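Student: Show me how the following folds:
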Amino acid sequence: SLGEHVEPVAQALRSGDLDEARRRVGYLVSRQTAELDSTEVARAATESVLENGSDAVFAALFWFVVAGAPGVVLYRLSNTLDAMWGYRNERFERFGWAAAKIDDVLNYIPARLVALTYALLGNTRLALRCWRSQAPGWDSPNAGPVMAAGAGALGVELGGAAIYHGELHQRPQLGEGVPADAQSIDRGWQLVQRGVWLWLLVLCAGAELYA
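Tutor: Below is the predicted model of the structure:
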C-alpha cells in the first residue's frame, strides 16, 4: 500500500505534472501541499516513505516477533490513535497526549533498529553522522533518528520549512547531499524494501537457530 501511494507521486514529478504530484502527496502527508514546488513535493514524499516504512512495516514486524499478533494489534492501535489525535490542538490535547506518549514508548526500540537498518543499507558513514547530529533537533524522538539516518543513507536533503494546519513550522534540515526529486522517492522506497528483506532474513536465521 505504501508503494502504491508513493509511486504515483514520483511518476507525476517525472512527467512534469506538478498539480497531480501535489494531489498525490496530499494523500501521504498532513502538511499543506497546494503550493509546494517539485522539490518540496519530493521531499515530503521521501520523508513519508522513510517514516511510514518505520511505523507501518518495521515496527509491526518487531512487535510481531516480541508479542505475536496481540503485539501487532496493540502497536497499530497506538500508532493509529497517535495519527488521529496526536497533534497538539485544543480539541484533542488530552487524548492526543496519551496516544502520542504510548506510541513513543512502543516505537522507541523499533525506530532505532530501523535507523540502523537504513544506515547499513545506504551511505553508512553519512547516515550515522546525520543520525547523531540532526536527530536530537527533531520534534519527534523516534521520527528524528529514522528520517535523519534515512536521509543520510540516501545522500539527500530533507526537512526544512513546512505548513501544518495553517501554521509555518521551521523544521531542522535532515540528511546531506542533493535536493530531493523523483529519484529520491524511488530510492527511499527501494531502501524500505531492502530493509524488509534484511529483517526477514535475520528473523528466519534466528528462527532456524532456535528451532
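Student: contacts and neighbour counts: CA atoms only from here.
Tutor: Will do.
Student: I'd guessed residue 102 sits against residue 78; true?
Tutor: Yes. Between residue 102 and residue 78 there is a contact at 6.5 Å, judged by CA atoms under 8 Å.
Student: Looking only at neighbour counts, state which of these two leads.
Tutor: When residue 102 and residue 78 are compared for neighbours, residue 78 comes out ahead with 22 against 16, by other CA atoms under 10 Å.
Student: in what helix or strand does the more buried one lie?
Tutor: Following DSSP states H and E, the helix or strand that holds residue 78 is helix 59-85.
Student: quick one more, to check against the first:
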Amino acid sequence: MSFALILVAKFAAGLLADRLFGEVRRFHPLVGFGRWARAVEDAVRRIVGEHRLAGLLAWALAVLPWVALALIARAAHPLAHWPVDIALLYFSLGGRSLAEHAEAVAAPLAAGNLAAARERVGWIVSRDTRELDPAGVARAGTESVLENGNDAVFGALFWFLLGGGAGVLLFRLANTLDAMWGYRTPRYLRFGWAAAHIDDVLNALPARLTALTYALLGNTRRALACWRVQAPAWDSPNAGPVMAAGAGALGVALGGGAIYHGQWEERPPLGEGPAPDAGSLRAAIALVRRGTLLWLAVATGLALILHFTGLAHA
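Tutor: The predicted model follows:
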C-alpha cells in the first residue's frame, strides 16, 4: 500500500474513532498536558522569569518532549505508526464533542429555557453569559462552533495530513497552550507572546482552508464577501476569516459587543442576515460535519490519484 493510501486510511480511522467514541471522559491526555504545562510555567517563571524568551523556553519544554516521544513511539516497530498515528489523531479531534456541547445549548434554547442555555454556553465560551438574551446565547454558541471547527477539527486534520501523528500532536498542544497562555493580560502579555504567535503561524493556512470549506458548503458568494470585508477588522488573523466566512455561509449576523473578563469589548460585525437562534447553532454543527466529509472525500481522491499515477512511490 502506498504512503498516500496509508495516510488517508489513518485519517478515516481517526475520524471514525472520534465519531464513535467522542471525547475521552476520564484521563484525557490534554487534561494531563494542561497540568504538565502549568508545572512547566511555574518552574520557568521561578527560575528564568516571565519575559518573552522565558515564555518561548516554557513552550518548548512543554511541547517538544511529547512530539519527540511520538516520533520515538512510531519508530519502535515497523507497524507501530498505525496505532500511534490513529490514536494521536483521535485524541486531537473534537468533532463529536463540539457537536454535543453545541446541542446542549441549542436544545434548552429552542425549548425556551434561557437559564439552562446560558449555563451551557458558558461552558464553551470565555465571555460573560449571565445576562445574555436568547440571540446573545445563540450568537456565542454559533461563534464557538465556527471557530472551534477550525481548532478542533480542520486544523487537526490539516496537520495530520502534513505531518502524521507528530504533526497533529504539535498542532493540538500548541493550540492548547495558546488557550492557556495566549491572553493579553498582565500575567501573560509577555510570557504568553510565544504561545500566541506560534499558534497563529501553525493556524494560518488551516484557518483559511476552514474558511474556504465553510464558503463552499454554504452561501458561497456571501461567505467570500464577508471574509474579504469583515475579517481584516478582527484582531485575530485566523479567527477573523473563519468566523466571517462561517457567518456569511450560514446567513446570520454574528459579532458585536460582549463582556470578557469583566470588561465590555465592542467587536466588529460578522456575516449578514437575521440574529441567530437555536437553528443557527444546529446549522453551524451541520456545516462542520459536512466540511469533515468534504475533507475526507478530497483526501481520499488525492490519495487515489497519487497511488494510481505512481507519484506516491516517487
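Student: The helix holding residue 78 of the first structure maps to which residues in the second structure?
Tutor: On the second structure, the counterpart of helix 59-85 of the first structure by TM-score structural alignment is residues 155-181.
Student: can you pull out the helices in the second structure?
Tutor: The residue ranges that make up the helices of the second structure, judged by DSSP state H, are 3-21, 29-47, 52-74, 81-92, 95-110, 114-121, 134-149, 155-181, 193-217, 220-230, 239-250, 278-309.
Student: By how much does the helix holding residue 78 of the first structure deviate from the second structure on average?
Tutor: The superposed helix 59-85 of the first structure is, by mean CA distance after the TM-score superposition for the first structure, a mean 0.5 Å from where its aligned residues fall in the second structure.
Student: For that helix, name the packing helices and strands.
Tutor: Where contact means 3 or more CA pairs under 8 Å, 6 or more residues apart in numbering; DSSP states H and E, helix 59-85 of the first structure is packed against helix 93-121.
Student: re the thing from before, just the angle for the helix holding residue 78 of the first structure relative to helix 38-52, thanks.
Tutor: With axes from the mean of the first three to the mean of the last three CA atoms, to 10 degrees as the basis, helix 59-85 of the first structure and helix 38-52 are set at 120 degrees to each other.
Student: orientation of helix 59-85 of the first structure relative to helix 93-121 in degrees?
Tutor: 150 degrees.
Student: Please point out which parts of helix 59-85 of the first structure sit buried.
Tutor: When neighbours are counted by 16 or more other CA atoms under 10 Å, the buried residues of helix 59-85 of the first structure are found to be 59-64, 71-72, 75-76, 78-82, 85.
Student: And the residues you listed, which is closest to residue 166 of the first structure?
Tutor: Sorting the buried residues of helix 59-85 of the first structure by how near they are to residue 166 of the first structure, with CA to CA, puts residue 85 at the top with 17.4 Å.
Student: Would you mind confirming that that closest one is in contact with residue 96?
Tutor: Yes. Between residue 85 of the first structure and residue 96 a contact is recorded at 4.3 Å, counting by CA under 8 Å.
Student: Give me the neighbour count for the equivalent of residue 112 of the second structure over in the first structure.
Tutor: The criterion is TM-score structural alignment: under it, residue 112 of the second structure has residue 16 as its aligned partner in the first structure. By other CA under 10 Å, 12 other residues sit near residue 16 of the first structure.
Student: now for the helices of the second structure, which one comes closest to residue 270 of the second structure?
Tutor: Taking CA to CA as the criterion, helix 239-250 is the member of the helices of the second structure that comes nearest to residue 270 of the second structure, at 5.0 Å.
Student: What lies in contact with that closest one?
Tutor: The set of residues external to helix 239-250 of the second structure that reach it, using CA atoms under 8 Å, 6 or more residues apart in numbering, is 143, 146-147, 150, 207-208, 210-212, 214-215, 217-220, 222-228, 230-234, 253-254, 270-272, 280, 283-284.
Student: before we move on, what about stretch 119-132 of the first structure?
Tutor: Counting contacts by CA under 8 Å, 6+ apart, the residues outside stretch 119-132 of the first structure that touch it are 115-116, 118, 144-146, 148-155, 174-176, 191, 194-195.
Student: What does residue 145 of the first structure correspond to in the second structure?
Tutor: Correspondence of residue 145 of the first structure to the second structure, assessed by TM-score structural alignment: residue 241.
Student: for residue 103 of the first structure, same thing?
Tutor: Residue correspondence to the second structure (TM-score structural alignment): residue 103 of the first structure is matched to residue 199.
Student: Contact partners for that match?
Tutor: By CA under 8 Å, 6+ apart, the neighbours of residue 199 of the second structure are 171, 174-175, 178.
Student: same deal with residue 175 of the second structure?
Tutor: Taking CA under 8 Å, 6+ apart as the definition of contact, the neighbours of residue 175 of the second structure are 151, 199.
Student: From residue 202 of the second structure, how far off is it?
Tutor: Distance of residue 175 of the second structure to residue 202 of the second structure, given as CA to CA, to the nearest Å: 9 Å.
Student: and which of the buried residues of helix 59-85 of the first structure is nearest residue 9 of the first structure?
Tutor: Within the buried residues of helix 59-85 of the first structure, proximity to residue 9 of the first structure (CA to CA) peaks at residue 80, which comes in at 23.4 Å.
Student: ok, the residue nearest to the spatial centre of the first structure - contacts?
Tutor: Taking CA atoms, centre = their mean as the criterion, residue 51 is the residue nearest the geometric centre of the first structure, at 0.8 Å. Under the criterion of CA under 8 Å, 6+ apart, the contact partners of residue 51 of the first structure comprise 143, 146-147.
Student: Perfect, I'm done here.
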